[in-house]
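K.L.:
Quick one: sequence plus predicted model below, questions after.
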Amino acid sequence: MNEQNRKENEETTSVVSKEKFHSLFLEFEPQLKSYLYRITANRSDAEDISQDTFVRAYEKLSTYRGESSLKTWVFQIATHIAFNKQKHNKRWTVNVSEEAKRLVMENPSLSQKILFTRSNSPAGAYEVKEHIDTCFTCMAKNLPIEKQITLILKDIYDFSTKEISLILDRSYASVKHMVSHSREILNEIYEYRCALVNKNGVCHQCKELNQWLNPLDDHDKKMEGVKRDLSSSDPGSLYDLRAQLIKAIDPLQTSGFELQEVLLRCNRIAMGEEELPKT
């Protein structure tokens, strides 16, 4: 047991009130919520799972033995809850953005909601960084849920392979394989679809959404700058660059988080996870 884990264990096992544990939980709660949001693509689900995690962790506090950091232990509980919730949903398809676009064009209530949020919400911005972050979330949901979780834990939240093994109760070798294979799959998806990487890419969501939502700004110029940076990299370096950009973003706190949630909701409806709103 290392010194940090020992200290956390001593602090945790001495907890005598919910308030004391809450103060420890609060240290990594924002990161936990953003992690759950990337898995579920649903703010309400992320909030609910985070709250359930707090309750279960407190109830099981006596079982914590410091074999991992308190953060890893709590992420293990949260991951188990999220996994059980998400495993009943189908994996998102690679054409989720096209399906969502079709849905919006066929349902004026959805397009009106998007435009209203863009025009009236203080969190209705549409920025390059948020597009790249949301795109990663959607593409990662093309993976089987266990691989999606493994990739996000490793590449976005910097958990070690050993820690992920504990969180998922999988062997070290199994986790290494899942990380490697998941990166390969995402690189293939990006190479085929992303218009930022490949000028022949079939996904033009970034350009089309910008023309619709930001007809007078310089978003396209910013996108071209990102495109130059991305297209000059080999696939491995390109993936690392994306991960670095995404690590710096809290999807629940960006200047456009409310608009991004509306757009993701359209994706969830397109993938059959939610019903169309009644008009």
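P.N.:
That came through fine.

K.L.:
drop to CA atoms for contacts and neighbour counts, all remaining ones
P.N.:
OK.

K.L.:
can you give me the strands in the stretch 1-150 of the chain?
P.N.:
Ranges of strands in the stretch 1-150 of the chain, per DSSP state E, counting those that start in this stretch: none exist.

K.L.:
How about residue 269, nearest residue that isn't a chain neighbour?
P.N.:
Take residue 269 and drop its neighbours on the chain: the residue closest to it by C-alpha to C-alpha, 6 or more residues apart in numbering is residue 275, 5.8 Å away.

K.L.:
and the one you found, how many residues sit next to it?
P.N.:
12 (other C-alpha atoms under 10 Å).

K.L.:
ok, now residue 173?
P.N.:
Neighbours of residue 173 (other C-alpha under 10 Å): 11.

K.L.:
Look up how far residue 162 lies from it.
P.N.:
Distance, residue 173 to residue 162, using C-alpha to C-alpha, to the nearest Å: 10 Å.

K.L.:
State the three-state secondary structure for the residue nearest to residue 269.
P.N.:
The three-state label given to residue 275 by DSSP: H, G, I helix; E, B strand; the rest coil is coil.

K.L.:
From residue 268, how far off is it?
P.N.:
Distance, residue 275 to residue 268, using C-alpha to C-alpha: 9 Å.

K.L.:
ok, residue 156 - contacts?
P.N.:
Applying C-alpha atoms under 8 Å, 6 or more residues apart in numbering, we find residue 156 in contact with 243-244, 246-247.

K.L.:
Apply 7 Å and report the result again.
P.N.:
243, 246-247 (C-alpha atoms under 7 Å, 6 or more residues apart in numbering).

K.L.:
Which one (most neighbours) among those?
P.N.:
residue 246 (21 neighbours).

K.L.:
what's the helix or strand for it?
P.N.:
Here residue 246 sits within helix 235-247, counting by DSSP states H and E.

K.L.:
Put this next to the previous one:
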Amino acid sequence: MQTTDLQQETLAKAMNGNINAFQELFSAFQSQLKSYLYRLTASRNDADDLTHDAFIKAYDELSTFKGQSSLKTWVFQIATNLAYNQLKRQKRWTPDVMEQAKNLVVNSKEMQALIGKVSETASDARYDMKEHIDTCFTCMAKNLPIENQIALILKDVYDFSVADICLILDKTEGIVKYLLQDGRNTLMDIFDNRCALIHKNGVCNQCSELNGWFNPKENQQQALMKLDLVRGSKKFNREELYVMRSKLVSALDPLRSPGADLQELLVKCNRVAMQELTTLV
């Protein structure tokens, strides 16, 4: 195909030292790479830095690229290794992170004021429960061991093949499949016990509570019923609900959604609760 021929020509230029040619290739998946790194780190600054570092490292090591995978997979492998080295120094998050963060906000007028200010002034501060479910998925995934988290996000959110994940993680197919199964089971257990959207005994009511905060004129029950996840919750089993969640998450870019500024601030609240940050600013 013509596009493939053009990409090969651009790759040849990049491998001969043309950084502009490499930037052209990199830009095709740059936004996806950055959102992936954001989901892993829960930090926009870290995602920006890691994306930049991955670009530099990939360009410097481009001569070692042998075409055994796509360039995208190869760069994701480099970025994943960089993120892994950072994440292994951090503690895993706990399933009650959302509740801890909520309690911090409830007891802090400063945090409430900052969230309110962003809600009122940000041009894209429209709150959407789908975005909150997306953020919740990211935060709950940080309960997993790093390799499970990486495998699950690559497969269920970014649709990488098992073969590509094997290359990225340098693991066998059997191990990658185990990481995926174990990670999904753990997340399903967490959501079973916490998500009030699909479990009437769930302890997390943040979706409806935050909707009432940011969209006070909107009926909360009507907003809940807009979600297929809620409408279908009584007829689907937990595996099907997990698939519905992951499809919803894969359709959103957490860095470019209408409520990205608010969602970033809410994630920062979780990071404060997990003692990764001491302040929201």
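P.N.:
Received the coordinates, thanks. Every value quoted in this text rests on a predicted model; they were computed, and no experiment measured them.

K.L.:
Where does the helix holding residue 246 of the first structure end up in the second structure?
P.N.:
On the basis of TM-score structural alignment, helix 235-247 of the first structure is assigned to residues 238-250 in the second structure.

K.L.:
Relative to the first structure, what is the average displacement of the matching stretch?
P.N.:
Superposed on the first structure, stretch 238-250 of the second structure shows a mean distance of 1.1 Å to its aligned residues (mean C-alpha distance after the TM-score superposition for the first structure).

K.L.:
Following the chain past the helix or strand containing residue 212 of the second structure, name the next helix or strand.
P.N.:
Taking DSSP H and E as the criterion, residue 212 of the second structure maps to helix 206-214. Downstream of helix 206-214 of the second structure, the first helix or strand assigned by DSSP H and E is helix 220-225.

K.L.:
In the second structure, what sits opposite residue 259 of the first structure in the alignment?
P.N.:
Counting by TM-score structural alignment, residue 259 of the first structure corresponds to residue 262 in the second structure.

K.L.:
Surely its match touches residue 124?
P.N.:
No. Contact criterion C-alpha atoms under 7 Å: residue 262 of the second structure and residue 124 do not qualify, at 8.3 Å.

K.L.:
Which one's more surrounded, those two?
P.N.:
Applying other C-alpha under 10 Å to residue 262 of the second structure and residue 124 shows that residue 262 carries more neighbours, namely 25 against 16.

K.L.:
So the more buried one belongs to a strand, correct?
P.N.:
No. Going by three-state DSSP, the assignment for residue 262 of the second structure is helix, not a strand.

K.L.:
show me what contacts it?
P.N.:
118-119, 125.

K.L.:
Which PyMOL command selects the buried ones in the residues you listed?
P.N.:
Typed into PyMOL, the line below selects the buried ones among the contacts of residue 262 of the second structure, using 16 or more other C-alpha atoms under 10 Å:
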select buried, resi 119+125
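
K.L.:
Among the contacts of residue 262 of the second structure, find me the one that's closest to residue 29 of the second structure.
P.N.:
The shortest approach to residue 29 of the second structure among those belongs to residue 125, at 25.8 Å (C-alpha to C-alpha).

K.L.:
Residue in the first structure paired with the closest one?
P.N.:
Structural alignment (TM-score structural alignment) places residue 125 of the second structure against residue 124 in the first structure.

K.L.:
and what of residue 63 of the second structure?
P.N.:
Residue 63 of the second structure maps onto residue 62 in the first structure, by TM-score structural alignment.

K.L.:
Could you count how many residues lie near that match?
P.N.:
Neighbours of residue 62 of the first structure using other C-alpha under 10 Å come to 12.

K.L.:
Could you pull up the residues touching the residue lying closest to residue 176 of the second structure once chain neighbours are set aside?
P.N.:
Among residues not flanking residue 176 of the second structure along the chain, residue 166 sits closest, at 6.4 Å (C-alpha to C-alpha, 6+ apart). Residue 166 of the second structure is in contact with 172-173, 176, counting by C-alpha under 7 Å, 6+ apart.

K.L.:
If we use 10 Å, what do you get?
P.N.:
Taking C-alpha atoms under 10 Å, 6 or more residues apart in numbering as the criterion, residue 166 of the second structure is in contact with 77, 151, 172-177.

K.L.:
Which of the residues you listed fall in helices?
P.N.:
77, 151, 173-177 (DSSP state H).

K.L.:
Most neighbours among the contacts of residue 166 of the second structure, please name it.
P.N.:
Of the contacts of residue 166 of the second structure, with other C-alpha under 10 Å as the count, residue 151 tops at 24 neighbours.

K.L.:
if I pick that residue, what's in contact with it?
P.N.:
Going by C-alpha under 10 Å, 6+ apart, residue 151 of the second structure touches 157, 160, 162, 165-166, 168-169, 176-181, 183.

K.L.:
Can you flag the buried ones in those residues?
P.N.:
For these, a burial check counting by 16+ other C-alpha under 10 Å picks out 157, 162, 165-166, 168-169, 176-177, 179-180, 183.
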